[in-house]
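# Fold the following, please.
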Amino acid sequence: MIALLAGVTVVVNAIAAGMATGPVGGLAAGGLGAAFAMWAYAMAVRATERRHVMELLPGREEAASTLWRWTLAGLALFTVTIGVIAVFGGYRIAGWGSIEGAVTVFGTMCAVAVVEELLFRGVLFRIVEEMAGTWGALLVSGVLFGALHLVNPGATGWGALAIAIEAGLMLGAAYAATRNLWVPIGLHLGWNAAEAGIFGVTVSGSGADSHGLLEAAMSGPAALTGGAFGPEASVVAILVCSVPTVLFLRMAHRRGHLHRRPRPSVEHEAV
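Coordinates of the predicted model:
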């Protein structure tokens, strides 16, 4: 399944590179990439696990409602983060970008959010949880999610660690609490779309110029602004995202979704 989803990532990147030349191309690339990734994931689950993909919900209306609610939540979460950075002088609006740029970013981020969440929460988290329990799954998926961003041009070790803590843990906790992949997908999409598509700042050290709704100017210590990696490497982002992480973990505990590491069978112990 991991190999299949890795192949999906390559396909999505190819679609985005070939089509994301404007708002229509960006939306088309994002929609096609996300749809193909979900289809591939569903086929892989049915083939290997012989079950329906309940973590993506069978009802379209319920899935759409969940996605949009949590996309707005992700947008709000980043707005609070950049707002705090601005209060301390680390962010200011330098001018206006374009609506077309914001739409293009949103389309691209649709594919990014879906593919990454299917890989890290839909596949990796569930596989590790079966072997090491929920806490092990949170740790492994979070660390590897942070490590993924080391390939970006402006990546730093601290930036990858920050991503692991603020995003890897939060998104893993969101899935653990709800067992619904649309929740972390929405949070991921809303955060990234707000970051680059609205506030015009660098996403995870990607090194790409943001052409969103606003043109941004950031200045100040890296602990506040995140430096070249972007706001996700700031202490502010870690502190802000720790709040929903704790809330999700409390919800998971109340719902009985924090699973322990499976114990060896009696036969295995006897051996």
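# C-alpha only now, for contacts and for neighbours.
OK.
# okay, now Glu62: neighbour count?
The burial count assigned to Glu62 is 12, neighbours taken as other CA atoms under 10 Å.
# again with the one 10 residues further on
Burial of Leu72 is recorded as 16 neighbouring residues (other CA under 10 Å).
# Can you tell me the element it falls in?
Counting by DSSP states H and E, the element that carries Leu72 is helix 60-87.
# which of the residues in that helix are buried?
Neighbour counts using 16 or more other CA atoms under 10 Å place 63, 66-68, 70-86 of helix 60-87 among the buried residues.
# could you measure the residue nearest in space to the middle of the chain against Val45, distance?
Taking CA atoms, centre = their mean as the criterion, His188 is the residue nearest the geometric centre of the chain, at 3.6 Å. Taking CA to CA, to the nearest Å as the measure, His188 falls 22 Å from Val45.
# With Leu181 instead?
If you measure Leu181 against Val45 using CA to CA, the figure is 14 Å.
# ok, now Trp191?
Relative to Val45, Trp191 is positioned 28 Å away (CA to CA).
# Kindly report the same for Met218.
Relative to Val45, Met218 is positioned 44 Å away (criterion: CA to CA).
# Arg250 now?
Taken as CA to CA, the spacing of Arg250 relative to Val45 amounts to 29 Å.
# Thr245 too?
With the distance defined as CA to CA, Thr245 ends up 27 Å from Val45.
# Those two: which has the busier surroundings?
Of the pair Thr245 and Val45, Thr245 is the one with more neighbours under other CA under 10 Å, namely 22 against 16.
# Which parts of the protein are helices?
Counting by DSSP state H, residue ranges of the helices within the chain are 2-19, 23-49, 60-87, 99-117, 126-148, 157-163, 169-178, 182-192, 222-225, 235-254, 266-270.
# here's the other one to compare against:
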Amino acid sequence: MTMFDSARWTHPLHLGERGFLHPGPLRWLRALGWAVALFFLVAITSFSTSDVLGKLWPKTSGPGQLAAHILSALVGLGIYALAVRLAEKRWPSEIALRPLLPQLSVGLLIGGAMFVAVMAVMATFGLYDIQPQGAAPAWRAVSKAIQSGFVEEIMLRAVLLRLVWRAFGPWVAFIASAALFGFGHMPNPNATVFAAVAIALEAGIMLAAFYALTGRIWMSVGAHAAWNFTQGYLFGAAVSGGDFGPAIARSVARPQFPEWLTGGAFGPEASLPAMAICSAVGVAATVMAWRAGQFAKSPT
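So this is what the prediction gives:
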């Protein structure tokens, strides 16, 4: 028996049964329409809050920028909870607070450990030049990790994955949410089709599997945030083509190796080692969710 066999980790999936999602004609269409509306409602309110609050403090104020991102994440969670309560006539168990700390902690450990494993492979085979830089302020990296971890997981897993699952079942939902997550990175600097496919396969599937396994978004939030923080701050590598700010190391792909092997200027998440390690974790989590009956039983 594993720790995930206990009710502490695996909870029933609540996809929505009442209100706007009541059983009846065209529920699949209502679910899709609600997914689009809720996706943009969370995105607009959360990112607008971050922009407005971020302007209240100088960009050089690390604590101020961190506070802005924390508040924007809380606004996103609050708006999501209120909208689900009003439209679906339920309190959203997928963001229940009781399992937050244990599941978030496990997600943080998994996300950090996965990226360390990726860079261990890179260092072993000489694919990256990794140079220590010394102490550096972490405000910007923590801010970005919170925004990507919390807000993106609400939008991609609590909204899109859940409601497409409601409309068409789990496998279409897995594919749709992973594809949007991967190809949503295409506008980023140095993005390639291979990078988008890599992110869809390694992260899109894995983060969806954590949600399916636990019935909550917290493990996905933790893994997403910790991966980005470890990548951008601890190793100082590019994160989806962007800069996470000051870092305690600097990691750059060696140019003599192909980009599909190292991720190139986009970052290690677009590399073959990352795809292999994260996909293995995603498959394992999917199998565990399957064995726990999260796919087979009728959603509550």
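# what's the closest non-adjacent residue to the aligned residue in structure 2 for the residue nearest to the centre of structure 1?
Using TM-score structural alignment, the partner of His188 of structure 1 in structure 2 is His224. Taking CA to CA, 6 or more residues apart in numbering, and ignoring the residues beside it in sequence, His224 of structure 2 has Gly149 as its nearest neighbour in space, at 5.1 Å.
# number of nearby residues for Phe88 of structure 1?
Neighbours of Phe88 of structure 1 under the rule other CA under 10 Å: 11.
# Same list, the helices of structure 1, but as a markdown table with distance to Arg260 of structure 1 please.
Written out in a markdown table, the entries for these read as follows (distance: least, CA to CA, whole Å):
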| stretch | distance to Arg260 of structure 1 |
| --- | --- |
| helix 2-19 | 24 |
| helix 23-49 | 21 |
| helix 60-87 | 28 |
| helix 99-117 | 23 |
| helix 126-148 | 5 |
| helix 157-163 | 25 |
| helix 169-178 | 13 |
| helix 182-192 | 22 |
| helix 222-225 | 36 |
| helix 235-254 | 12 |
| helix 266-270 | 17 |
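# Nearest approach to Asp209 of structure 1 belongs to which of those?
Smallest distance to Asp209 of structure 1 across those (CA to CA): 11.0 Å, for helix 99-117.
# That closest one versus helix 169-178: what angle between them?
With axes from the mean of the first three to the mean of the last three CA atoms, to 10 degrees applied, the angle from helix 99-117 of structure 1 to helix 169-178 works out at 60 degrees.
# Now do the buried residues in helix 99-117 of structure 1.
By neighbour count, with 16+ other CA under 10 Å as the criterion, the buried positions of helix 99-117 of structure 1 are 99-117.
# what's that helix packed up against?
Here helix 99-117 of structure 1 touches helix 2-19, helix 23-49, helix 182-192, going by 3 or more CA pairs under 8 Å, 6 or more residues apart in numbering; DSSP states H and E.
# which one of those helices is the most hemmed in?
helix 182-192 (a mean of 28; mean count of other CA atoms under 10 Å).
# hang on, His288 of structure 2 packs against Leu213?
To be clear, residue 288 of structure 2 is Met; His isn't right here. Yes. Using CA atoms under 8 Å, Met288 of structure 2 and Leu213 qualify as a contacting pair, with a distance of 6.8 Å.
# Just want to know which of these two has more residues nearby.
When neighbours are counted by other CA under 10 Å, Met288 of structure 2 and Leu213 differ, and Leu213 comes out ahead with 28 against 20.
# Spell out which residues sit in contact with the equivalent of that one over in structure 1, please.
Under the alignment defined by TM-score structural alignment, Leu213 of structure 2 corresponds to Ala177 in structure 1. Applying CA atoms under 8 Å, 6 or more residues apart in numbering, we find Ala177 of structure 1 in contact with 248-249, 251-253, 255, 257.
# Kindly report the same for Leu53 of structure 2.
Contact criterion CA under 8 Å, 6+ apart gives 65, 68 as the residues in contact with Leu53 of structure 2.
# Distance-wise, check it relative to Leu41 of structure 2.
For Leu53 of structure 2, the distance to Leu41 of structure 2 equals 18 Å [CA to CA].
# go on, Thr49 of structure 2?
When distance is defined by CA to CA, Thr49 of structure 2 is 12 Å away from Leu41 of structure 2.
# neighbours of the nearest residue to Leu161 of structure 1 once chain neighbours are set aside, just the number please.
The shortest distance from Leu161 of structure 1 to any non-neighbouring residue, by CA to CA, 6+ apart, is to Gly146 (5.9 Å). Around Gly146 of structure 1 there are 23 other residues, counting by other CA under 10 Å.
# aligned partner of Gly146 of structure 1 in structure 2?
Superposed on structure 2 with TM-score structural alignment, Gly146 of structure 1 falls opposite Gly182.
# Cheers, nothing more for now.
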